[in-house]
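Peer 1: What follows is a protein structure lacking sequence information:
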């Protein structure tokens, strides 16, 4: 829901082709450092979620916890609370997002323990590649991806709803492969939007990190699921 409704197209950026200045570079370092910390916290949540089986027994509580932290961040923008408080809320969201992934990680480990590490390294490589593409692009033409990506995200939402009532591998494969392409595109789009916002004075490290964290998690889930599906088919 956050990905679908909180990504307005900044039309003013379409004609801006300047390089990234020092202040924006400093902001991006903070964003990526926060993102790295959130990924580590999510990994801790996934590990503890498997160990204590909390996500298996109370999945709806985990989902409500994730939603609660996101809503708190959305209702408390930068300046309304201290950075430490907002960072703690983001850390809480990252932790419970990791807990929510515990059943998937456990299932994949049962198929082949190497799938999780391979999927994580693959996600890091893909995320880094698309991020560098956005960072080193001299022109912000990739912002035109926004309309196409929003349409793709809408298709994913509808197929997810249809799959709930009519489960089939067709809808599942759409979620996997189209979803992977959409969120790889969002890495480029979100990175360039963050650069544009930072240039205009919006230096909200937490919310910018959250946008990229959502992209990373969605890429990881789909790569892991694709690897697990292929490995299971071979077995």
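Peer 2: Everything's here; your move. None of these values were measured; they are calculated from a predicted model. Residues are numbered from 1 along each chain as shown.

Peer 1: going forward, measure contacts between C-alpha atoms and count neighbours the same way
Peer 2: Noted.

Peer 1: The protein: strands as residue ranges?
Peer 2: Counting by DSSP state E, the chain has no strands at all.

Peer 1: What residue in it is the furthest from its centre?
Peer 2: Within the chain, residue 235 marks the point farthest from the mean C-alpha position, 30.5 Å out by CA atoms, centre = their mean.

Peer 1: hmm, who's touching stretch 210-227?
Peer 2: Around stretch 210-227, the neighbours that count as contacts under CA atoms under 8 Å, 6 or more residues apart in numbering are 3, 35, 38-39, 90, 108, 115-116, 118-120, 122-124, 127, 176-177, 179-180, 183-184, 186-187, 190-191.

Peer 1: And here is the other one:
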């Protein structure tokens, strides 16, 4: 993959074009990611607050108590739980065959389903603890992403270890659904924070290097979908850091 310093030595004019294009590309990535986070937050809040009201025997605003009971206490909850994972795998496998507009639509759909999947946090944790954790996650994410963007160090070697960590977290989390171990849950959260902190820096540098490689090779037709895939990766990094931090910082209702 193209190295930023190698491109820089190719000429000031070329580098100026790449610098300008890279800034535009990164702004697009963060913009798409932010849109996905907004969709997730709105749906999670609306459904979660109705769920909390239904649990307290109060009147709900949008969804009926019967529908909420089906969604969160019947086997349907497993569909809601695993649907985002299925969409991510399908998206990754099929993005090369999608148009840019289709890929963007699938990303928004995924964000909406993810909002439904995590909506339960508003029935479990206080609003203050959710807001505080979100702020802490945003600060950490911004710092780590800035490091990945600005560092001259090649951190691509982190990738294989971090992916192995993600696979281990998925397996451990699935097992803990049935085991219900508090100790294992604590270990999963701690490791998860570290893994997704590393992935934030790694993915940011990878997005940057991917743009430089495509721009220098004239493959600009792929940059739109590359921005969407980059936004998805950073979205997942942010959301997973938030959820793992919430296990530590969250105060129960």
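Peer 2: Great, that's in hand. From a predicted model like this one, the values you see are computed outputs, not experimental measurements.

Peer 1: how close does the aligned residue in the second structure for residue 23 of the first structure sit to residue 211 of the second structure?
Peer 2: Per TM-score structural alignment, the equivalent position to residue 23 of the first structure in the second structure is residue 21. Separation of residue 21 of the second structure from residue 211 of the second structure (CA to CA, to the nearest Å): 9 Å.

Peer 1: The two: which has the busier surroundings?
Peer 2: residue 211 (25 against 15; other CA atoms under 10 Å).

Peer 1: what's the counterpart of residue 34 of the second structure in the first structure?
Peer 2: In the superposition onto the first structure, residue 34 of the second structure corresponds to residue 36 when matched by TM-score structural alignment.

Peer 1: Number of residues surrounding that match?
Peer 2: 14.

Peer 1: distance of it from residue 124 of the first structure?
Peer 2: The gap separating residue 36 of the first structure from residue 124 of the first structure is 10 Å, by CA to CA.

Peer 1: Check residue 19 of the first structure too.
Peer 2: Distance, residue 19 of the first structure to residue 124 of the first structure, by CA to CA: 25 Å.

Peer 1: cool, residue 114 of the first structure as well?
Peer 2: For residue 114 of the first structure relative to residue 124 of the first structure (CA to CA), the value is 16 Å.

Peer 1: ok, now residue 28 of the first structure?
Peer 2: Using CA to CA, residue 28 of the first structure is found at 17 Å from residue 124 of the first structure.

Peer 1: and stretch 18-33 of the first structure, how far out from the chain's middle?
Peer 2: Put simply, stretch 18-33 of the first structure sits 20 Å off its chain's centre (CA atoms, centre = their mean, to the nearest Å).

Peer 1: What of stretch 33-43 of the second structure?
Peer 2: Put simply, stretch 33-43 of the second structure sits 10 Å off its chain's centre (CA atoms, centre = their mean).

Peer 1: Give me the mean distance between it and the first structure.
Peer 2: With mean CA distance after the TM-score superposition for the first structure, stretch 33-43 of the second structure departs from the first structure by a mean of 0.6 Å once superposed.

Peer 1: May I see the buried residues of that stretch?
Peer 2: 33, 35-41, 43 (16 or more other CA atoms under 10 Å).

Peer 1: same question, stretch 81-95 of the second structure
Peer 2: So, applying 16+ other CA under 10 Å, buried residues of stretch 81-95 of the second structure: 81, 83-84, 87-88, 91, 95.

Peer 1: ok so, going back, switch the buried residues of stretch 33-43 of the second structure over to JSON lines; also include distance to residue 173 of the second structure.
Peer 2: Shown next, in JSON lines, are the buried residues of stretch 33-43 of the second structure (distance: CA to CA, whole Å):
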{"residue": "33", "distance to residue 173 of the second structure": "25"}
{"residue": "35", "distance to residue 173 of the second structure": "28"}
{"residue": "36", "distance to residue 173 of the second structure": "24"}
{"residue": "37", "distance to residue 173 of the second structure": "23"}
{"residue": "38", "distance to residue 173 of the second structure": "26"}
{"residue": "39", "distance to residue 173 of the second structure": "25"}
{"residue": "40", "distance to residue 173 of the second structure": "22"}
{"residue": "41", "distance to residue 173 of the second structure": "23"}
{"residue": "43", "distance to residue 173 of the second structure": "24"}
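
Peer 1: among these, which are in helices?
Peer 2: If you go by DSSP state H, those have 33, 35-41, 43 in helices.

Peer 1: mind checking how far the equivalent of residue 234 of the second structure over in the first structure is from residue 193 of the first structure?
Peer 2: For residue 234 of the second structure, the aligned residue in the first structure is residue 212 (criterion: TM-score structural alignment). In this view, residue 212 of the first structure and residue 193 of the first structure are 11 Å apart by CA to CA.

Peer 1: ok, now residue 80 of the first structure?
Peer 2: 23 Å.

Peer 1: So which of the two has more stuff around it?
Peer 2: With neighbours defined as other CA under 10 Å, residue 80 of the first structure and residue 193 compare such that residue 193 has more, 23 against 9.

Peer 1: my guess is that one meets residue 142, correct?
Peer 2: No: the pair residue 193 of the first structure / residue 142 is not scored as a contact, 9.6 Å apart, by CA atoms under 8 Å.
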